[in-house]
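Colleague: pasting the sequence and the predicted model now:
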Amino acid sequence: MPKVSIILPTFNVEKYIKKALDSCINQSLKDIEIIVVDDLGSDNSIKIAKEEALKDKRIKIIHNEKNLGTFASRNIGVLNSNSPYIMFLDPDDTLALNACELALKEIKEANLLRFGFAKIDEMGGGIEENLPNYKDYEELKNKMMYYKGISWNVCFCLIQKDFYLKNLQKIDLFLKLTMAEDLLAFAFLINPSVKTANFIGYFYNTNENSIMKRKTKEQSQKNLQNCKKILTQIQNSNLDQFIIKYFSFHLEKEILKYFYNLNKISYLKYKFLKKKINLYMFYLKIKRKISKGFLCNL
């Protein structure tokens, strides 16, 4: 049985997928499986994946019956995996060649290990490294309670498969999403056993053709619907209150932005609401500083 399953939800990435697969095939940990989930794109991505699968039996290709989006495609990959641990790779990105090996050594008794990533600007802007900005669950919780920034991308993680499926069974695994799927998954995976490691295991490519870069009215409408779906899933859950509040806050900020982009609210109302958000963030910053000062004086 392989030790780690790397899952690639694949849709129109023919420019990148060979490099992504090479980063899996050449992992220093050889006892892996590579699961490509075909989400029915219109380019040669799957043809390229099939050519690689002929050379390496660790590559398995699963074909969706219809286009389902990244979230559902990832989950189909998980359900078809044969390893105790899973790792996600968007096929326009790459893994460090020792990512699986290092992550497996570090995870130990944890259910989820978050490691670092490097952002690569494909337009020639260089590399920006990002290591986890918390050590453990308590630090993560503290940041979320004060609405500090965290990374919720599940690609920068090694996750225990049974833990993943157990926690995400509370939501629809086949929910079609075109954005914020990482936010939804990570919200349900936050757990006291979360652990971090200070190595760069993932190379995130700022793909100019990604859905997140599209700013059409049609895409804004889709993004708005996605945010509303995810907000409903989180607010109707039995997650801890600090998790619900944190992610609801970020989703509501996104909803506000799309309301404005779609002319559902006026410019003045948009600026007023943004000002309220900024004032609230400032209040939390002051509150946190006062709290830290009080604790230091105990």
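Modeller: Noted; the coordinates are in hand.
Colleague: can we go C-alpha only for contacts and neighbour counts from here?
Modeller: Noted.
Colleague: need the strands for this protein, in chain order.
Modeller: Secondary structure of the chain (DSSP state E): strands at 4-10, 32-38, 59-63, 85-88, 94-95, 112-121, 126-130, 157-160, 195-205.
Colleague: go through these and pick out the most buried.
Modeller: Among those, the stretch with the highest mean neighbour count (mean count of other CA atoms under 10 Å) is strand 4-10, at a mean of 27.
Colleague: excluding its own residues, what touches that one? List them.
Modeller: 24, 31-39, 41, 45-46, 70, 73-74, 77-78, 81-91, 100 (CA atoms under 8 Å, 6 or more residues apart in numbering).
Colleague: repeat that with 7 Å
Modeller: 32-39, 70, 73-74, 77, 81, 83-91 (CA atoms under 7 Å, 6 or more residues apart in numbering).
Colleague: same check on stretch 221-239?
Modeller: Stretch 221-239 is contacted from outside by 171, 177-179, 184, 244, 248, 251, 255, 258, using CA under 7 Å, 6+ apart.
Colleague: let's go with 6 Å and repeat that
Modeller: 177, 255, 258 (CA atoms under 6 Å, 6 or more residues apart in numbering).
Colleague: for L140, give me its contacts.
Modeller: Per CA under 6 Å, 6+ apart, neighbours of L140: Y134.
Colleague: ok, so what distance separates it from A187?
Modeller: 12 Å (CA to CA, to the nearest Å).
Colleague: try this one next to it:
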Amino acid sequence: MLKISIIIPLFNTEKFIARALESCIKQTYSNIEIIVVDDKSEDKSIEIVKQFCQTDERIHLIENDSNLGPFVCRNKGAIYANRGGGQILMFLDSDDTLEKNACEEVALSFQEEIDLCIFQFKRQEGERQYQENSWFNRDLSLNLDEFEKLWIDNGGSNLINSLCNKAFRTEIFIQNFEENLKNIQERLLMAEDAIVSVSYLSYVKKVRLLNQSLYIYYVNENSATQEKTNLSKIALYLQNLLFAINFLKHLPQIPLKSHNVFIGIAVCNLKIHYLDLQKSINKGFFCRLGLKIKRKRVKILKSRLLKSPF
């Protein structure tokens, strides 16, 4: 049986971490380990995790000496998993959950000798749960060229960036970390998923698209509202987005035209996000007009890339 490592970055989610851990413990697939990386939490999150560790030996806790951010936490978890013989990596945010058959479906997919599995996910907003709109609607096994062309043909959605609706081959994830990510010093709170996902793809030969919702993303409206008014955090997000744009532009190229177009579209998506975030904090008429014009130019470039012949 393939060993699956579920990595959970943890920071101040005492209200939700038990729910996340329960969803891991109740998996129908047993050969798993749950790696919680605590990022210097200031609430009771870590005490809750330690209680779970006492009752399930598959749960491992790593404690950071300082707050380093989710990018570093995920990489720490991946390194730990690799040393412990983990073969597949999955990522779970500490306020979200996995469906109970998530690991079983992922393990079945990796029996096909794939390098990446992408599955659907649901959003939970209060009592309302719904499946996120996706760019694929059936199970498919594709080589990298076929996968990227399908994504491009379906509009180049920025949903490709998320780490939580994917499962990675640990060996390749570590290779990508060593060759592309290890020396990143930027404190990343936004766009780190794009950096990891897009750089990982250059090592991929075969992808499995799984048309099942295996992950539940919980929308915290209070948190989202607070972040919209936190100017220092927005400034860091803007800095992160600029870093990610520059990072993707300078990734080593591979001899596959679809991949270069793929990266170009991913960069456009990040630029659009950057401009939208800038617009949210700039209220001046001429400033907003300038941002609107820049956004339109990026959309035109993305449209041209989407129509690129291969």
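Modeller: Now that the structure is in, tell me what you want to look at. Worth saying up front: this structure is predicted, and the values here are computed from it rather than measured.
Colleague: whatever residue of the second structure lines up with I171 of the first structure: how many residues sit nearby?
Modeller: Mapped onto the second structure by TM-score structural alignment, I171 of the first structure lines up with N180. Neighbour count for N180 of the second structure, taken as other CA atoms under 10 Å: 17.
Colleague: what's the nearest residue to N180 of the second structure if we skip its chain neighbours?
Modeller: S199 (7.4 Å; CA to CA, 6 or more residues apart in numbering).
Colleague: could you give the number of residues near the residue mapped onto that neighbour from the first structure?
Modeller: By TM-score structural alignment, S199 of the second structure lines up with F188 in the first structure. For F188 of the first structure, the count of nearby residues is 22 (other CA under 10 Å).
Colleague: how near is F188 of the first structure to P2 of the first structure?
Modeller: 26 Å.
Colleague: over to S237 of the first structure?
Modeller: Going from S237 of the first structure to P2 of the first structure by CA to CA gives 33 Å.
Colleague: do the same with K47 of the first structure
Modeller: 25 Å.
Colleague: tell me which of the two has more neighbours.
Modeller: The neighbour count for K47 of the first structure versus P2, taken as other CA under 10 Å, is higher for P2 (16 against 11).
Colleague: wait, that one sits on L29?
Modeller: No. Taking contacts as CA atoms under 6 Å, P2 of the first structure lies outside contact range of L29: 10.0 Å.
Colleague: on that earlier part again, nearest to K275 of the first structure, out of the strands of the first structure?
Modeller: Among the strands of the first structure, the nearest to K275 of the first structure by CA to CA is strand 126-130 (29.1 Å).
Colleague: just the terminal-to-terminal distance for stretch 23-35 of the first structure.
Modeller: 13 Å.
Colleague: in the second structure, what stretch matches that stretch?
Modeller: So stretch 23-35 of the first structure sits over residues 23-35 in the second structure, by TM-score structural alignment.
Colleague: list the contacts for the residue mapped onto Y130 of the second structure from the first structure?
Modeller: Using TM-score structural alignment, the partner of Y130 of the second structure in the first structure is I127. Counting by CA under 6 Å, 6+ apart, I127 of the first structure touches 119-120.
Colleague: leaving aside the residues next to it on the chain, what's closest to L189 of the first structure?
Modeller: Closest to L189 of the first structure by CA to CA, 6+ apart is N167, at 6.3 Å.
Colleague: number of residues surrounding the one you found?
Modeller: Using other CA under 10 Å: N167 of the first structure sits among 16 other residues.
Colleague: go through the biggest helix by length in the first structure and flag the buried ones.
Modeller: Using DSSP state H, we find that the single longest helix of the first structure is helix 267-296. Across helix 267-296 of the first structure, burial judged by 16 or more other CA atoms under 10 Å covers 270, 284, 288.
Colleague: out of those, the closest to M212 of the first structure would be?
Modeller: The closest of the buried residues of helix 267-296 of the first structure, once distances to M212 of the first structure are taken by CA to CA, is Y270, at 21.3 Å.
Colleague: what is the equivalent residue in the second structure for that closest one?
Modeller: Under the alignment (TM-score structural alignment), Y270 of the first structure pairs with L291 in the second structure.
Colleague: ok, so what distance separates its match from R123 of the second structure?
Modeller: Distance from L291 of the second structure to R123 of the second structure, by CA to CA: 30 Å.
Colleague: F247 of the second structure too?
Modeller: The value you get for F247 of the second structure to R123 of the second structure, if CA to CA is used, is 29 Å.
Colleague: cool, and Q212 of the second structure?
Modeller: To R123 of the second structure, Q212 of the second structure is 14 Å away according to CA to CA.
Colleague: can you check H273 of the second structure too?
Modeller: Counting by CA to CA, the gap from H273 of the second structure to R123 of the second structure is 20 Å.
Colleague: now I174 of the second structure
Modeller: In this structure, I174 of the second structure and R123 of the second structure are 30 Å apart, going by CA to CA.
Colleague: before we move on, back to that, between the contacts of stretch 221-239 of the first structure, which has the most around it?
Modeller: Y258 (22 neighbours).
Colleague: tell me the residue in the second structure aligned with that one.
Modeller: Match for Y258 of the first structure (TM-score structural alignment): L277.
Colleague: for stretch 65-76 of the first structure, buried residues please.
Modeller: Neighbour-count burial for stretch 65-76 of the first structure flags 68-76 (criterion: 16+ other CA under 10 Å).
Colleague: neighbouring contacts of that stretch?
Modeller: By CA under 6 Å, 6+ apart, the residues outside stretch 65-76 of the first structure that reach it are 9, 39-40, 173-178, 181.
Colleague: and the residues you listed, which is closest to R58 of the first structure?
Modeller: Nearest to R58 of the first structure out of those is P9 (CA to CA; 16.2 Å).
Colleague: what's the closest non-adjacent residue to that closest one?
Modeller: Nearest non-adjacent residue to P9 of the first structure, counting by CA to CA, 6+ apart: V37, 4.8 Å away.
Colleague: residues contacting the one you found?
Modeller: Contacts of V37 of the first structure by CA under 6 Å, 6+ apart are 9-10, 61-63.
Colleague: hmm, 8 Å instead?
Modeller: 7-10, 61-64, 73-74, 76-77.
Colleague: which pair of those spans the longest distance?
Modeller: Farthest pair in these, by CA to CA: I7 and N64, 13.9 Å.
Colleague: where's L168 of the first structure relative to L158 of the first structure, distance?
Modeller: 16 Å.
Colleague: what does K30 of the first structure give?
Modeller: In terms of CA to CA, K30 of the first structure sits 16 Å off from L158 of the first structure.
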